[in-house]
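Chemist: Predicted model and sequence below, questions to follow.
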Amino acid sequence: MAQPLTEPVALGPADAGELLTLQRAAYVTEARLHDDVGLPPLRQTLEELLAELEDPACQAWGVRESGRLVAGVRVHRVDAGTAEVGRLVVAPDRQGNGLGTALLSWAEDHVPSTVTTVRLFTGERSTANLRLYHRLGYRETGRVPAGDYALVYLAKRR
């Protein structure tokens, strides 16, 4: 069960440096699981993140504890009926406490009402992520090879 969530705050370009630091820290675990230090979240530049946060189709939210950004998520509108969740990250020292579950659920509740499908993906070795996504109602829609592992694509109807 997710812990009570401090009200997420909107993140924007002013938060980019802190969000990028959190993202890199959180994705080290994924890189180890997949034996792939070249994961896109680890290679993303500050300039690329700034452009993403300035894109009107992107909504970013984060959770702060005592001023520190400890979790973040970005949601991109693909079209009127579809949104993609990306870069759901939790600080390594806060993982396993329900923050990811709570933030993902919160983000789903705050996409526009016209969105009927929410999509996301993760690596096949991310068993904790896959359990979370299945528990929240996401179902696998396909797999795409990515080197020595596959990316698992999932979707949820609202």
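Modeler: All right, it came through fine.
Chemist: hey, let's count contacts and neighbours off CA atoms from now on
Modeler: Will do.
Chemist: After the lengthiest helix in the chain, which helix or strand is next?
Modeler: In the chain, with assignment by DSSP state H, the single longest helix is helix 16-34. Proceeding N to C from helix 16-34, the next assigned helix or strand is helix 40-43, under DSSP states H and E.
Chemist: Structure two is appended below for comparative analysis:
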Amino acid sequence: MKGIRAATPPFVKRWLQCLGHKTKDARENQNRKNRMQIEIATRNDVQGILELQKIAFHQRGLDYNNMNLKPLIETLAEYTQTFQKYVCLKATIEGIIIGSVRAYESSETCYISRLIVHPEYQGRGIGSKLMLKIEKHFRNTAKRYVLFTGETNQKSVSIYKNLGYCIFSRSDDYEVPIVYLEKNRLEANDVSICIADVNREVHQLAIKELVKEYFNWGNGISIAKYGYDFDIETMYEDFLNELPMYTYPDGILNLLEHRGKFIGIGGFKRIDENTCELKRMYIRENYRGNNLGERLLRNLLNAAEEYGYREMRLESAKFMINAHALYLSNGFKEIEIYQEVESPEQYQSIIYCMKRQLKPSRKKDEDAREERRVPQAQTANSGKLPCQL
């Protein structure tokens, strides 16, 4: 009958599998196998973690021309002896340890060390997930997180900075020069989100400062990673010219404020009557890792629905792994590059595009559509305020 889908017979499933096709059950089994778990390690895991540690630090030893680094020569007895001092986490896939991190707390400071991920699984955000998990474990007792890494290990330094850590000290007392990084825990009530008024001087200054900082930050990574140098000044001027597009009823800019200081920005602007584009999502490095990005994103999603939009799109550089994880966890899905992307064609090989469906309020939907039919000059003094978030 039309509309009823017959079940695939077992012999057909076997035939499809022989041809290399994956049935739904096979795909689900594969997904289960690839699913990573993070949990507290026990003494039974010591051997596996130590072996992983030596694999993970091998390249570090080659980079430093020093194969006598402590993590490379540590014995099982030595590691076991210090293990009980720490809370140690392990990341596993199918029971195999592919990552680990450890920490202990003293005087409201959490000391984190030995973040390791198997080389075959690096670049997937596993290290960041381990860090966030260990921070969460100590969030009720620690007010500060501290760690150190090799000064020339820019990959690790970049990961930590993306999580909100800042360098506060350097030392040459170890086998290699190291840097110490720290992050203070933020309470949710310490940070507020406000709608930016593009005509208000204090907000104008904050917007300009944060957006320019965002462009320079992203361009620095782009140059180092891909050799692409964007025209920052032109991008900045284009953004300033577009500021009216980030006002009601077409768009919005939100600012994150912490104790009188603006520490983050994010907004959206109109693509068409039903679609908006997420733009300028940026949290200053020393405030990252406190779920501020998620708070800001959800705030903007709610605002977009209040404004009557049915879909939100975005473009993001491929190196922004943590941002991609945030978007995916909030319902975004990867799509092909769309016509309105900001990046020039020669740079589009290093961007991802995503979209998310929205559910606009019917009344707000009708109001917003009507507003967009009226010239901006007629609505500027209408007295209608943006939605309160």
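Modeler: Thanks, I have it. Bear in mind the structure is a predicted one, so any value in this text is a computation, not a measurement.
Chemist: Please work out which residues of structure 2 line up with the longest helix of structure 1.
Modeler: Taken onto structure 2 by TM-score structural alignment, helix 16-34 of structure 1 occupies residues 46-64 there.
Chemist: sorry, back to before: got the buried residues for the longest helix of structure 1?
Modeler: Of all the residues in helix 16-34 of structure 1, those buried under the rule 16 or more other CA atoms under 10 Å are 16, 19-20, 22-28, 30-31, 34.
Chemist: after superposition, how close is it to structure 2?
Modeler: Its matched residues in structure 2 lie on average 0.8 Å from helix 16-34 of structure 1 after superposition (mean CA distance after the TM-score superposition for structure 1).
Chemist: where do the strands sit along structure 2?
Modeler: 36-40, 87-93, 96-106, 109-117, 144-150, 166-171, 178-184, 191-195, 252-258, 261-270, 275-283, 311-317, 333-335, 351-357 (DSSP state E).
Chemist: list the helices and strands the last one packs on?
Modeler: Using 3 or more CA pairs under 8 Å, 6 or more residues apart in numbering; DSSP states H and E as the contact criterion, the secondary-structure elements in contact with strand 351-357 of structure 2 are strand 311-317, strand 333-335.
Chemist: what angle do the longest helix anywhere in structure 2 and strand 252-258 make?
Modeler: When structure 2 is scanned for its longest helix (criterion: DSSP H), the result is helix 201-226. If you take axes from the mean of the first three to the mean of the last three CA atoms, to 10 degrees, helix 201-226 of structure 2 sits at 90 degrees to strand 252-258.
Chemist: Read off where helix 201-226 of structure 2 ends up in structure 1.
Modeler: So helix 201-226 of structure 2 sits over no part of structure 1, by TM-score structural alignment.
Chemist: buried stuff in that helix?
Modeler: For helix 201-226 of structure 2, a neighbour-count test (16+ other CA under 10 Å) marks 203, 206-207, 210-212, 214-215, 218-219, 221-222 as buried.
Chemist: Mind giving me the packing neighbours of the longest helix of structure 1?
Modeler: Counting by 3+ CA pairs under 8 Å, 6+ apart, helix 16-34 of structure 1 packs on helix 40-43, helix 46-54, strand 68-79, strand 82-90.
Chemist: which residues of structure 2 does the last one align to?
Modeler: Pointing back at strand 82-90 of structure 1 there. Alignment note (TM-score structural alignment): strand 82-90 of structure 1 is matched to residues 109-117 of structure 2.
Chemist: among the helices and strands packed on strand 351-357 of structure 2, which is the most enclosed?
Modeler: Highest mean neighbour count among these (mean count of other CA atoms under 10 Å): strand 311-317, with a mean of 22.
Chemist: which helices and strands does that strand pack with?
Modeler: Against strand 311-317 of structure 2 (3+ CA pairs under 8 Å, 6+ apart) you get strand 275-283, strand 351-357.
Chemist: Mind putting the ones you listed into a markdown table with distance to residue 373 of structure 2 and mean neighbour count?
Modeler: Listed next are those as a markdown table, based on distance: least, CA to CA, whole Å; neighbours: other CA atoms under 10 Å:
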| stretch | distance to residue 373 of structure 2 | mean neighbour count |
| --- | --- | --- |
| strand 275-283 | 15 | 22 |
| strand 351-357 | 23 | 19 |
